[in-house]
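Quick one, what's the 3D model for this:
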Amino acid sequence: MPHATRTLMTAAATLAATALLTGQAMATTATDSANGTFYYTDLLGGNQQVVNPELNSCKLVSTLGTSVSNQTDATVVLYTDTSCALLANPVSPGSTITFAFKSYRFIDN
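Purely as a prediction, here's the structure:
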């Protein structure tokens, strides 16, 4: 095989591999977080918000949460303990509820 042909084939294979890896990286990044904003009110009446919250990660609230508005594209599950294990209350996208919670986790729909 001529050197020029081999060089072109190697370059094409490298570009294809780069495109594949870049596409996978973009897809992974896109699914690592929910799109939108999660709003909650804490026990002291403070309004908190989390933009594009991370998926599948237990998050603690600094003060007891009392109500939420889930304006994301993923379900958030609220928990009464600090380890995302006790008394789960799922809140679907676009929903607002009043519920006392200490931690939360966003999950894929």
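
contacts and neighbour counts: CA atoms only from here.
Will do.

hey, where'd the strands end up in the protein?
Applying DSSP state E to the chain gives strands spanning 36-42, 47-51, 59-72, 75-79, 89-91, 96-107.

now, of those, which is deepest in the fold?
Burial of these is given as mean neighbour count (mean count of other Cα atoms under 10 Å); strand 75-79 ranks first at a mean of 24.

what residues does it touch?
Contact with strand 75-79 is made by 70, 84-93, 101-109, as judged by Cα atoms under 8 Å, 6 or more residues apart in numbering.

Not counting its neighbours along the chain, what's nearest the most centrally placed residue in the chain?
Using Cα atoms, centre = their mean, the residue of the chain that lies closest to the mean C-alpha position is Ser33, 2.2 Å off. Taking Cα to Cα, 6 or more residues apart in numbering, and ignoring the residues beside it in sequence, Ser33 has Glu54 as its nearest neighbour in space, at 4.2 Å.

Proceed likewise with the subsequent sequence, for comparison:
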Amino acid sequence: MHRFTRTITTAVAALAATMLLSGQAMATTATTNASGTFYYTDLLGGNQQVVDPELNSCKLVSTLGTSVSNQTDATVVLYTDTSCALLANPVSPGSSITFLFKSYRFV
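A predicted model of the protein is given here:
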């Protein structure tokens, strides 16, 4: 009976650990994207939009961006270079701005 109890205890512990890890994975997934839509206009006058943009990832625009409307629940930071490093301009949720940019990152 002792060996049976130990086997059951080990199985319950493994199941609990799996459930805990699954719960953490779901919580992490839920926070990897902003909610809402990010709109921007490019140099050619084209209107672009990104639905539920990814957080903490540097994204390039196809042509120079000229203005944005951040209708998400996260701040977007605009950059004048292609590596999200130079001349940052943050745009808070619900805000719009005219600014020349080559890349952006949601934080």
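
Can you report how many residues lie near Ser92 of the first structure?
Residues lying near Ser92 of the first structure (other Cα atoms under 10 Å) number 18.

show me the contacts for it.
Residues near Ser92 of the first structure by Cα under 8 Å, 6+ apart: Asn70, Ala74, Thr75, Val76.

Going by distance to Ile97 of the first structure, which of the residues you listed wins?
Asn70 (8.9 Å; Cα to Cα).

Need the nearest residue in space to that closest one, chain neighbours excluded.
Phe38 (4.9 Å).

what do you get for Leu78 of the first structure?
Per Cα to Cα, 6+ apart, closest to Leu78 of the first structure is Tyr104, 4.5 Å.

cool, Thr31 of the second structure as well?
Leu55 (7.9 Å).

In TSV, list the strands of the first structure along with distance to Leu8 of the first structure.
What follows is the strands of the first structure, written out as TSV (distance: least, Cα to Cα, whole Å):
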stretch	distance to Leu8 of the first structure
strand 36-42	44
strand 47-51	45
strand 59-72	46
strand 75-79	48
strand 89-91	53
strand 96-107	45
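
coming back round to it: any idea how many residues pack against the residue nearest to Thr31 of the second structure?
Using other Cα under 10 Å, Leu55 of the second structure has 17 other residues around it.

Tell me if I'm right that it and Asp73 touch.
No: assessed by Cα atoms under 8 Å, Leu55 of the second structure is found out of contact with Asp73, at 10.8 Å.

tell me the contacts of the residue nearest to Asn70 of the first structure?
Gln49, Val50, Val51, Asn52, Pro53, Val68, Ser69, Asn70, Gln71, Thr72.
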